[in-house]
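predicted model follows, preceded by the sequence.
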Amino acid sequence: MLLETARLRLRRFRPEDAPVFAAYRSDPAVARYQSWTAPVPPESAAALVRKFAGGDPGQPGWFQYAVELKADGCLVGDVGVNLHENRMQAELGFTLAAQRQGQGYATEAVWAVMRDLFEGRGLRRLSAECDARNLDSVRLLERLGFQNEGRRPANTWIKGEWTDDLLFGLLASHWRKAASPASI
């Protein structure tokens, strides 16, 4: 286990996570604003899970945390961190199974990662971006203290259409001002 909250464990992916990973990432509602196309074939999910399992959260590049419920060990989503070469800033991404949304799990998981990056590793800045239509992600980022830093109109060609991207950022100096989620 790498990180823990009141209800969640954020850990490395394991081979046995592949079927659940494939299931939630194959949900068209979950994939709608993401870079992948549903469904995610089992062999692709297994390859991604193997790749994620071999990652190093302390090295530059993407590291994907598996998010599981402490109560039953069920995999409910993932949080990605793209650590910059300078190890002072990172980009965040997150995905949660549709049936687990609206229960505060994404907020709790992303908050745990933010706390580790700012307080544990001393990063200076975090960023995130999302499709401007993804209002749930926008609200989550704002709830966690991220500031909307801009909009790139018709910036991303994805799934047969041009989409607007919203850019978010949070400086370590503003971290302490951000309200902690009540569930933590």
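Everything's here; your move. Quick caveat: nothing in here was measured; it's all calculated off a predicted structure.

CA atoms for contacts and neighbours, from now on please.
OK.

give me the most central residue, the chain.
Centre of the chain computed as the mean C-alpha position; nearest residue by Cα atoms, centre = their mean is residue 94, 2.0 Å away.

that one: which element?
strand 89-96 (DSSP states H and E).

just checking, the residue nearest to the centre of the chain touches residue 79?
Yes: between residue 94 and residue 79 there is a contact at 4.3 Å, judged by Cα atoms under 8 Å.

can you list residues touching both of those two?
Common neighbours of residue 94 and residue 79, counting by Cα atoms under 8 Å, 6 or more residues apart in numbering, are residue 110.

for the strand holding residue 94, packing partners?
Here strand 89-96 touches strand 75-83, helix 105-115, strand 125-131, going by 3 or more Cα pairs under 8 Å, 6 or more residues apart in numbering; DSSP states H and E.

list the residues that contact the residue nearest to the centre of the chain.
77-80, 106, 110.

and if you look at residue 68?
8-11, 74-77.

one more: residue 97?
Residues near residue 97 by Cα under 8 Å, 6+ apart: 24-25, 30, 76-77.

from those residues, which two are the most distant?
The span of the contacts of residue 97, defined through Cα to Cα, is set by 30 and 76 at 11.9 Å.

more neighbours: the two, which one.
The neighbour comparison of residue 30 against residue 76 (other Cα atoms under 10 Å) goes to residue 76, with 22 against 19.

residues contacting the more buried one?
66-69, 96-97, 100.

ok, back up a step: farthest pair within the contacts of residue 94?
80 and 106 (11.9 Å).

ok, these two, which is more surrounded?
residue 106 (24 against 21).

tell me who's in contact with the more buried one.
94-96, 140.

next, the one to line up against it:
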Amino acid sequence: MTAASPAVLAPAYPLHTDRLILRPIRPDDAEAMHVYKSDPDAVRYVPYPPLTLAEVEQRIATTWSRSSFVEEGDAVCLAVEERETGVLVGDVVLFWRSESDRAGEVGYILDPRSAGRGYATEAVRALLALGFDGLGLHRITARLDERNVSSARVAERLGFRREARLVESEWFKGEWSTTLVFALLEDEWRGRSGAVTP
């Protein structure tokens, strides 16, 4: 963050895109989130196993309901819902990794039933605006399992460049995982035509 940045960033929710609303996760989202967070295929590349409903409820009550940034290390998770129907289609997360380096990281997971509609790209674009315009970040990364081809395509569509391929760098869910590191700088973001604050 810059010296002029507020000590606490509490964005004005909800965030709107053409087709989506991003808002803090609520306790009543648990059942809809459980549908995809209990699906082994949907959570294959995220850092938790398929979750029970009770586990989803517990995470919402603790870490997943944070809606503001107070200090580096904080993460804000947002529910993603269709504007037209109000249906929850996934969730996204913005991590504030470093104050001095003005660095962040994004993550995203969508309900497989909503795949193929460009929702992930649209939701992460709004998250990038929050990071660059709201939090004053200089650099945002996305770390992906190499096998997660659809997530890599999202990063590429948003202008991220692939910076590293870390071969068998993590023991992940019982096997070695090769990690791809994508990154986007603030100047690169502002140079793209789609970089508009939601």
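On my side now, so go ahead. These figures come from a predicted structure and were not determined experimentally.

superposing both, give me the TM-score.
Here the TM-score for the pair of chains, by TM-score structural alignment, normalised by the length of the first structure, is 0.91; 181 aligned residues with a Cα RMSD of 1.7 Å.

on that earlier part again, write the ChimeraX selection for whichever of the contacts of residue 76 of the first structure are buried.
The buried residues among these can be selected in ChimeraX (16 or more other Cα atoms under 10 Å) with this line:
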select :66,67,68,69,96,97
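
returning to what we had before: need the residues touching each of residue 30 and residue 76 of the first structure.
Common neighbours of residue 30 of the first structure and residue 76, counting by Cα under 8 Å, 6+ apart, are 96-97.

give the aligned equivalent of residue 49 of the first structure in the second structure.
The alignment partner of residue 49 of the first structure in the second structure, by TM-score structural alignment, is residue 60.

repeat that for residue 138 of the first structure.
Using TM-score structural alignment, residue 138 of the first structure sits opposite residue 152 in the second structure.

just the element for residue 136 of the first structure, please.
Short version: residue 136 of the first structure belongs to helix 135-143, going by DSSP H and E.

that helix vs the second structure, mean deviation?
Here the mean offset of helix 135-143 of the first structure against the second structure after fitting is 0.6 Å, by mean Cα distance after the TM-score superposition for the first structure.

that helix vs strand 89-96, what angle?
140 degrees (axes from the mean of the first three to the mean of the last three Cα atoms, to 10 degrees).

tell me how far helix 135-143 of the first structure lies from the chain's centre.
12 Å (Cα atoms, centre = their mean, to the nearest Å).

got the contact list for it?
106-107, 130, 132, 147-148, 168, 179.

widest-spaced pair of those residues?
Maximum distance among those (Cα to Cα): 23.6 Å, for 132 and 179.

neighbour-wise, which of the two wins?
residue 132 (17 against 10).

what separation do you get for that one and residue 79 of the first structure?
As for residue 132 of the first structure, its distance to residue 79 of the first structure is 19 Å (criterion: Cα to Cα, to the nearest Å).

residue 143 of the first structure too?
In terms of Cα to Cα, residue 143 of the first structure sits 17 Å off from residue 79 of the first structure.

how much space separates the counterpart of residue 77 of the first structure in the second structure from residue 46 of the second structure?
Using TM-score structural alignment, the equivalent of residue 77 of the first structure in the second structure is residue 90. Counting by Cα to Cα, the separation of residue 90 of the second structure from residue 46 of the second structure is 13 Å.

more neighbours: which of these two?
residue 90 (26 against 16).

who are the contact partners of that one?
33, 79-81, 108-111 are the contacts of residue 90 of the second structure under Cα under 8 Å, 6+ apart.

want to try TSV for these, with distance to residue 72 of the second structure as columns?
What follows is the contacts of residue 90 of the second structure, written out as TSV (distance: Cα to Cα, whole Å):
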residue	distance to residue 72 of the second structure
33	27
79	22
80	24
81	27
108	20
109	23
110	26
111	29
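
of those, closest to residue 175 of the second structure?
Using Cα to Cα, these come closest to residue 175 of the second structure at residue 109, 21.0 Å.

give me the neighbour count for residue 120 of the first structure.
10.

same question, residue 185 of the second structure
18.

how about the contacts made by it?
Neighbouring residues of residue 185 of the second structure by Cα under 8 Å, 6+ apart: 138-140.

residue in the first structure paired with it?
Per TM-score structural alignment, residue 185 of the second structure is aligned with residue 171.

how close does its match get to residue 3 of the first structure?
21 Å.
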